[in-house]
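[1] Quick one, fold the following:
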Amino acid sequence: MRIGLLGTGPWARMAHAPALSEHPGLDFAGVWGRRPDAVKELADLHGTRAYDDVDALLADVDAVAIALPPGVQAELAARAARAGRHLLLDKPLAMTVEEGRGVLDAARDSGVASVVFFTTRFLSGPAAWITEQAGVEGWFTARAQWLGSVFNSDSPFAASPWRQEKGALWDVGPHALSVLLPVLGDVRRVAAAAPGPGDTVHLVLNHAGGASSTLTLSLTAPPAAAGTGVELRGEAGVTLLPESSEGVLPALTRAADALLDAARTGRPHPCDAAFALRITEILATAEAALNDA
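    The predicted structure is shown next:
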């Protein structure tokens, strides 16, 4: 599969470009971005072609990986899907439900495969745990904490305009939801939403399986307090999401494997654009509740 990369920012440089160039089942055909100098630099680093026209890249590939802000991603993903190109996307899918639905509609109309890179879902230990817990009945409640210190550190993502505007809800909220939904079921109701310090958000969710969950999300946690965790409690007892030291490259490689499989078989992946749209809908509902709080 010939695949092109859209984007040249920190995430494209540290994750997408290395994973695509090293994947044995992919031909990393080229890079396009909004900054020509960065496009050439990244393309030269990985021995691929620098494109100054996104449509020229789309004409030369079978699939695209997108490492761009979600508001930019949505328009380009729909454009690529309409051109018949498979989609390896990032979270969140879009900044609005309407934009996210546009991506899904374009993918369905064209019959292309889509995989959205929710990192935890592609880490081997956590992914196996999620699958195991999804088969267990009687979950009563869950507690998820996704606490980052992006805005209190020298993180390359601290200057991201969309993160500054939308904060933890839209940046790490998708990660937490991607773990909870396959285990507890869809969110029936955002029962409560409250702000905390900085961009911190607290949510209470009711799930279709009957359980409730609480989420604490932040990008402004003190570095000493940063970390992630998910705890499930129910008839089977208590279990915790296992930690993983694999890193992002093996996870993104598995996401690319998933795209290849979905494109070959026609079977949707659990983390496809439809799943990502549902998460976008939940985030939008939570955001509205926070604005009304």
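[2] Every contact and neighbour count from this point should use C-alpha atoms.
    OK.
[3] tell me which residues of stretch 198-216 are tucked away?
    Within stretch 198-216, the residues that count as buried by 16 or more other Cα atoms under 10 Å are 199-207, 209, 211-216.
[4] So what touches it?
    139-147, 167-169, 176, 184-196, 217-221, 286 (Cα atoms under 8 Å, 6 or more residues apart in numbering).
[5] next one: stretch 44-59
    Taking Cα under 8 Å, 6+ apart as the rule, stretch 44-59 contacts 4, 17-18, 21, 28-33, 36, 39-40, 43, 64, 80, 83, 85.
[6] go again using 6 Å as the cut-off
    29-32, 39-40, 43 (Cα atoms under 6 Å, 6 or more residues apart in numbering).
[7] Now intersect the buried residues of stretch 198-216 with the strands, please.
    Judged by DSSP state E, the buried residues of stretch 198-216 include 201-207, 212-216 as members of strands.
[8] Throw those into TSV and include distance to residue 266, thanks.
    Below are these laid out as TSV (distance: Cα to Cα, whole Å):
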residue	distance to residue 266
201	38
202	38
203	36
204	36
205	33
206	33
207	29
212	34
213	33
214	35
215	34
216	36
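[9] so what's residue 68 up against?
    Contacts of residue 68 by Cα under 6 Å, 6+ apart are residue 7.
[10] Next, it: secondary structure please.
    coil (DSSP: H, G, I helix; E, B strand; the rest coil).
[11] And it, how far from residue 22?
    21 Å (Cα to Cα, to the nearest Å).
[12] Repeat that for residue 240.
    33 Å.
[13] Could you do residue 273 as well?
    25 Å.
[14] Tell me which of those two has more neighbours.
    residue 273 (28 against 14; other Cα atoms under 10 Å).
[15] show me the contacts for residue 261.
    Residues near residue 261 by Cα under 6 Å, 6+ apart: none.
[16] Following up with a second sequence; could you model it the same way so I can compare the two?
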Amino acid sequence: MTATKIAIVGVGKIARDQHIPSITRNGAFELSATVSRHSGVDGVENFATIEELLAGRPDVGAVALCMPPQARFDAAWTAIKAGRHVLLEKPPGATVAEVEALIAAARDEGVALFATWHSRYAASVPAAKAWLAKRQVQSARITWKEDVRRWHPGQEWIWQPGGLGVFDPGINALSILTEILPQPVRVTAAELQFPDGRDAPIAAQLQFAGASGETVSADFDWRQTGPQTWNIEIETNDGQLKLSSGGAEMTIDGKVMMQEADSEYDGIYARFAQLVAETSIDVDLAPLVHVADAFMLGRRIVVDAFEM
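    Below is the predicted model of the structure:
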């Protein structure tokens, strides 16, 4: 099978740390071009704009969009209309409506569209989903706390409108939650802490409720130094399930059931290869809808200024 030539648009930290290694390991793709005004990849042709890429490289059949979400819609729309398959880094867009427009465009043009949620490809997530499917969820608690300076060094876009702030990592937890819960939940209340002078929150506390009486709380914070915390604890009628390390480890009633190294982006590109082969669309908006609802319902609290 001939590998699909793919281009990365936005050669930043996430592209270098995750996308490029996973593309290199996946025989279904060949990294053939990049789009970046500031950097590129040695030995790979670079273009200043996606328009120049699409005009100059008709052989590139797919693009992985790794730029900040505020700029992603225009690039995705342009690529789709040029007949290219599109992979969207998370979150898939700055608004729900623009992602819905991309779904319609991809359907009209007959190309694959993939809104990635990399945390869903953590090792223990499928096993957690299967375990919960046979039980009644009573409550869940999400604790997702990390150091923004470590994971987003110098990236001011995250504090701008559409950058999501602490929901940039928090949406990873929500992508796992919406994948593994047997029944959906809805946001019922939220408190969002905005640093003085910033347009996106640095911390958030959310409450959710489900139709069967289950409750979920989420505590997101970007100010944690030292060890990072990515945990989801779920109480059921038949024991407690805990996902830790972002879904890499699963315990049942305190007993470790699974513990595996990170392979999330390898899973993403395996899925994208399948979608390209089938010319299919895989876009789940549930995590982004929860974030949008949190902004709609959230009580805004101004906290001390924060500098990167």
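[17] which position in structure 1 aligns with residue 50 of structure 2?
    Aligned counterpart of residue 50 of structure 2 in structure 1: residue 54 (TM-score structural alignment).
[18] how many other residues sit next to that match?
    Per other Cα under 10 Å, the neighbour tally for residue 54 of structure 1 reads 18.
[19] which residues in the stretch 101-250 of structure 2 form strands?
    Assigned by DSSP state E, counting those that start in this stretch, the strands in the stretch 101-250 of structure 2 fall at 113-115, 137-145, 185-195, 203-210, 215-221, 229-236, 239-244, 249-252.
[20] Using CSV, lay out those strands together with distance to residue 288 of structure 2.
    Shown next, in CSV, are the strands of the stretch 101-250 of structure 2 (distance: least, Cα to Cα, whole Å):
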stretch, distance to residue 288 of structure 2
strand 113-115, 11
strand 137-145, 17
strand 185-195, 12
strand 203-210, 14
strand 215-221, 15
strand 229-236, 18
strand 239-244, 21
strand 249-252, 24
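[21] So which of those strands is nearest residue 124 of structure 2?
    strand 249-252 (5.8 Å; Cα to Cα).
[22] Point out the other helices and strands that the closest one packs with.
    Judged by 3 or more Cα pairs under 6 Å, 6 or more residues apart in numbering; DSSP states H and E, the packing partners of strand 249-252 of structure 2 are strand 239-244, strand 255-259.
[23] Looking at structure 2, name the residue matched to residue 127 of structure 1.
    Checking TM-score structural alignment: residue 127 of structure 1 goes with residue 125.
[24] Relative to residue 170 of structure 2, how far out is its match?
    16 Å.
[25] Compare the two (neighbour count), which wins?
    residue 170 (26 against 22).
[26] Now do the contacts for the alignment partner in structure 1 of that one.
    Mapped onto structure 1 by TM-score structural alignment, residue 170 of structure 2 lines up with residue 173. With contacts defined as Cα under 6 Å, 6+ apart, residue 173 of structure 1 has no neighbours.
[27] Go ahead and flag the most central residue of structure 1.
    residue 91 (2.6 Å; Cα atoms, centre = their mean).
[28] and the gap between that residue and residue 291 of structure 1?
    Taken as Cα to Cα, the span from residue 91 of structure 1 to residue 291 of structure 1 is 22 Å.
[29] go on, residue 201 of structure 1?
    Distance from residue 201 of structure 1 to residue 291 of structure 1, by Cα to Cα: 12 Å.
[30] and what of residue 5 of structure 1?
    From residue 5 of structure 1 to residue 291 of structure 1 the distance is 36 Å (Cα to Cα).
[31] more neighbours, these two?
    residue 5 (30 against 11).
[32] what's the matching residue for that one over in structure 2?
    Per TM-score structural alignment, residue 5 of structure 1 is aligned with residue 8.
[33] Was I right to think that match contacts residue 61?
    No. Residue 8 of structure 2 is not in contact with residue 61 according to Cα atoms under 6 Å; the separation is 11.6 Å.
[34] what residue of structure 1 matches up with residue 242 of structure 2?
    Using TM-score structural alignment, residue 242 of structure 2 pairs with residue 240 in structure 1.
[35] now the nearest residue to that match once chain neighbours are set aside: how far from residue 151 of structure 1?
    Computed as Cα to Cα, 6 or more residues apart in numbering, the closest residue to residue 240 of structure 1 that is not its neighbour in sequence is residue 231, at 4.6 Å. Counting by Cα to Cα, the gap from residue 231 of structure 1 to residue 151 of structure 1 is 26 Å.
[36] Neighbour count: the two, which is higher?
    residue 151 (22 against 15).
[37] ok so residue 58 of structure 2 is a strand residue?
    No. Counting by three-state DSSP, residue 58 of structure 2 falls outside a strand, being coil.
[38] Quickly note the distance from it to residue 8 of structure 2.
    15 Å.
[39] Which helix runs longest in structure 1?
    As assigned by DSSP state H, the longest helix anywhere in structure 1 is helix 273-292.
[40] other SSEs contacting that helix?
    Against helix 273-292 of structure 1 (3+ Cα pairs under 6 Å, 6+ apart) you get helix 97-110, strand 187-195.
[41] Of all the ones you listed, which one is nearest residue 265 of structure 1?
    helix 97-110 (15.0 Å).
[42] tell me the angle the closest one makes with helix 273-292.
    170 degrees (axes from the mean of the first three to the mean of the last three Cα atoms, to 10 degrees).
[43] residues in contact with helix 97-110 of structure 1?
    78, 81-82, 84, 93-94, 273, 277, 281.
[44] Fine, thanks again, bye for now.
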